[in-house]
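**Q** Take this sequence and fold it.
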Amino acid sequence: MASSSFLDEVLRKGFHLMSVAIVLVYAFFGKEVVLQFMTLYLVSILIIEHLRLDFGFKLPLVNYLFRQKERKAVAGYVYFTLGAIVAVSVFSKNVAYAAILMTTFGDMSAALVGKRFGRIRIFRGGKSLEGCVAEFIVDLLIGYVFLSNLSIALIMAFVATLVETSFEKIDDNLAIPVFSGFVAELILIVTH
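**A** Take a look at the predicted model:
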């Protein structure tokens, strides 16, 4: 039977599946519509965060899913939304798709595999080698699916995995799409 911390992690990561909606809205309705959608969402969650942090409002059914560090600070979904807005605004469509989905599925695989099977601890944050490998493989697949270029996918996956593994003070939900997307976009500009 799975531990409650593993089940909490599954539920916590489930919120990140909004990235699929971002990619679908972008694909079917375009950049302008998805940016309007994400801006409306950002305004809504900033109001919720204001009520939660400044007035002690408890979000029904989800309040217990906040990590300890998020209980009195801005939650990860705000940083994720900001990272997705940067990715869509600045990067080409396929790089944005890959960066956003790496943030969700790479991070999700690292957390779930790390919690469930992680034995070998690396870096200061207690991340597991098994989680890092899982993230890298998922990120590599995502990068290759959207960019059809193994070299760029490898570099983008490496950057996303390194950021997720080594950043402690900067939220990885913001850093992964910004750094991985930036590197991929830079390579595309330089090589074309």
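
**Q** can we go C-alpha only for contacts and neighbour counts from here?
**A** Fine.

**Q** need the contact list for Tyr185.
**A** Tyr isn't right for residue 185; it's Glu. 91-92, 95 (Cα atoms under 8 Å, 6 or more residues apart in numbering).

**Q** can you pick the most crowded of those?
**A** Val95 (26 neighbours; other Cα atoms under 10 Å).

**Q** ok, and the closest non-adjacent residue to that one?
**A** Closest residue to Val95 apart from its sequence neighbours, by Cα to Cα, 6 or more residues apart in numbering: Gly181 at 5.9 Å.

**Q** is it fair to say that neighbour lies in a helix?
**A** Yes - assigned with DSSP: H, G, I helix; E, B strand; the rest coil, Gly181 falls within a helix.

**Q** rewinding a little: would you reformat the contacts of Glu185 as a markdown table and include distance to Leu7 and secondary structure?
**A** What follows is those, written out as a markdown table (distance: Cα to Cα, whole Å; DSSP: H, G, I helix; E, B strand; the rest coil):
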| residue | distance to Leu7 | secondary structure |
| --- | --- | --- |
| Phe91 | 34 | coil |
| Ser92 | 35 | coil |
| Val95 | 31 | helix |
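
**Q** right, and out of those, which lies closest to Thr103?
**A** The shortest approach to Thr103 among the contacts of Glu185 belongs to Val95, at 12.2 Å (Cα to Cα).

**Q** Here is the second sequence; please produce its structure so I can put it next to the first one:
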Amino acid sequence: SSLIIPLGYRYVLNYNRNLMFSIMLVVFILMLVVEFYRLWQKSFRKTFWLIFGMVLRHKELYDFTGATYLFFSSVICIAFFPPEVTFFALCFLSLGDTSAALVGLNFGKRKYKNSNKTLEGSLACFIVCFVFALCFKADPVIALIGALGATLAEASRIRIDDNIKIPFLSAILMTLAGIFI
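**A** Next comes the predicted model:
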């Protein structure tokens, strides 16, 4: 699961920003090489799809995978945001986005206009992110603002991958909240 990134950053590397940035940058570059080769080379794309197709969306056949966007977001968050903010932003992505999808698909009844996202999924995203942050002793106001940011990003119709929108918006808002609180 993508939780290994923020959990590894916090508990294994003890928020060692330089080491985590280096690891994530190397992995991201390797992923880009594989992605461009996959998109360029039809036979490799077919093999890649046979191996990983069951965990990929159909749109990812001719576009970057969500994992590539995840590693991009991880690199940027580690480079530009405080370690705890990065930890929460990446956990919000993993837990909040997953909760929104599961609840939205299984229990969602109120869809947003011109969207496949649901109010129920958004509520799940918010609750999971907020409760998670509180369980990890985040300042309640910063937890609230970060969870709202993650939820707004997840629900938005902006055509940027959720793996970029969620951590970026929640990290920006938590950082700003930390400055003014």
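
**Q** Can you add distance to Arg67 of structure 1 and give the contacts of Glu185 of structure 1 back as JSON lines?
**A** Conversion of the contacts of Glu185 of structure 1 to JSON lines gives the following (distance: Cα to Cα, whole Å):
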{"residue": "Phe91", "distance to Arg67 of structure 1": "30"}
{"residue": "Ser92", "distance to Arg67 of structure 1": "33"}
{"residue": "Val95", "distance to Arg67 of structure 1": "29"}
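
**Q** re the thing from before, distance check, the residue nearest to Val95 of structure 1 against Gly125 of structure 1.
**A** Gly181 of structure 1 sits at a distance of 24 Å from Gly125 of structure 1 (criterion: Cα to Cα, to the nearest Å).

**Q** Comparing the two, which shows the higher neighbour count?
**A** Neighbours of Gly181 of structure 1 and Gly125, each counted by other Cα under 10 Å, are more numerous for Gly181; the result is 30 against 11.

**Q** Spell out the residue ranges of the helices in structure 1.
**A** Assigned by DSSP state H, structure 1 shows helices spanning 4-14, 18-29, 31-55, 76-90, 93-101, 107-117, 129-147, 150-166, 172-191.

**Q** Can you say which of these is nearest to Lys69 of structure 1?
**A** Of the helices of structure 1, nearest to Lys69 of structure 1 by Cα to Cα is helix 76-90, at 10.0 Å.

**Q** And the contacts of that closest one?
**A** 15-16, 31, 35, 38-39, 42, 45-46, 70, 95-96, 99-100, 103, 171, 173-178, 181.

**Q** Neighbours of the aligned residue in structure 2 for Tyr41 of structure 1, how many?
**A** Aligned by TM-score structural alignment, Tyr41 of structure 1 pairs with Val27 of structure 2. Residues lying near Val27 of structure 2 (other Cα under 10 Å) number 16.

**Q** got a list of what Val27 of structure 2 touches?
**A** Phe71.

**Q** Same question for the one 4 residues further on.
**A** Contacts for Met31 of structure 2 (Cα under 8 Å, 6+ apart) come out as Thr68.

**Q** Please repeat the previous calculation with a cut-off of 10 Å.
**A** 25, 37, 64-65, 67-69, 71-72 (Cα atoms under 10 Å, 6 or more residues apart in numbering).

**Q** most surrounded residue in these?
**A** Going by other Cα under 10 Å, Phe71 tops the contacts of Met31 of structure 2 with 23 neighbours.
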